[in-house]
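**Student:** sequence and computational prediction follow.
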Amino acid sequence: MLAYVIPFCLVVIGLALALNLVRLVKGPSLPDRILALDTLYINALALIVLFGIWLGSDLFFEAALLIAVMGFVGTVAAGKYLLRGDIID
């Protein structure tokens, strides 16, 4: 059963990545683009985890954890820059 479901989910999440990329490029304002970037890394994280499940490798889960941490820090830094104009207080 998983042999059919995981490739289907990979395609659907790949489509979500493409739509997020369109919103990132076309976004009407800077906060929309930052939100699209945040959603883009979350979808990439899901894609990497699914690929790791499909291949049965633990290496992909460690990479997903690193991407999650870096994405969170990047989103916080971008939000802080939008609010205050400076990242470091």
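**Tutor:** Happy to help now that I have it. This structure is a prediction, so every number in the text was calculated from the model and none was measured. Residues are numbered from 1 along each chain as shown.
**Student:** CA only for contacts and neighbour counts going forward, please
**Tutor:** Will do.
**Student:** can you tell me what sits against stretch 55-66?
**Tutor:** Outside stretch 55-66, the residues that touch it by C-alpha atoms under 8 Å, 6 or more residues apart in numbering are 45, 48, 49, 51, 52.
**Student:** and the spatially most central residue of the chain, what element?
**Tutor:** Nearest to the geometric centre of the chain sits residue 41, at 1.3 Å (C-alpha atoms, centre = their mean). Taking DSSP states H and E as the definition, one finds residue 41 inside helix 30-55.
**Student:** another one to put next to it:
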Amino acid sequence: MSTPLFVAGIVGGTMLAVGAAGAIYRIVRGPSLLDRAIASDVLLVVLGAALVLDMAVRGHTQTIVLVMLAAMVGFVGSVTIARFVEDLRPEHGREPNDRVRAGEDTASAMKEEHRG
């Protein structure tokens, strides 16, 4: 079976395998949390691309749910890690436009803002 689509599937699969190996290497080696987070996101994208490639070569749509789940997990994981890393920065202080003081709730801060 040497149709052009099959050959393209072999070439694409090889490229995806190299990308997955690079992502796994970066997950293991690090050196930082962000490097590992980006590499895990890349690995999820490679997984989704491999599933899509399989669907194209074999002509089915049975794994589309797995592609959507991989995309959602990657998005939610990236947003969560970005929020986590942003709050841990040493230079991350309160923003100048942030009107809520530490220990206060939003309602009391808004009442004080309307008074003055």
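**Tutor:** In hand now; what should we look at? The model shown is predicted, which means the values in this text are computed figures rather than measured ones.
**Student:** quick one: TM-score?
**Tutor:** Once superposed, the chains reach a TM-score of 0.86 (TM-score structural alignment, normalised by the length of the first structure), with 85 aligned residues with a C-alpha RMSD of 1.2 Å.
**Student:** can you classify residue 15 of the first structure as helix, strand or coil?
**Tutor:** helix (DSSP: H, G, I helix; E, B strand; the rest coil).
**Student:** give me the aligned partner of it over in the second structure.
**Tutor:** When the second structure is aligned by TM-score structural alignment, residue 15 of the first structure is paired with residue 18.
**Student:** if we can go back for a sec, residue 85 of the first structure versus the residue nearest to the centre of the first structure, what's the distance?
**Tutor:** Per C-alpha to C-alpha, to the nearest Å, residue 41 of the first structure is found 23 Å from residue 85 of the first structure.
**Student:** next, count neighbours for residue 58 of the first structure.
**Tutor:** Using other C-alpha atoms under 10 Å, residue 58 of the first structure has 11 neighbouring residues.
**Student:** in the second structure, what residues pair with the helix holding residue 41 of the first structure?
**Tutor:** Mapping helix 30-55 of the first structure onto the second structure (TM-score structural alignment) gives residues 33-58.
**Student:** can you pull the buried residues of that stretch?
**Tutor:** Across stretch 33-58 of the second structure, burial judged by 16 or more other C-alpha atoms under 10 Å covers 35-54, 57.
**Student:** over to stretch 24-32 of the second structure?
**Tutor:** Of the residues in stretch 24-32 of the second structure, 24, 26, 27 count as buried by neighbour count, 16+ other C-alpha under 10 Å.
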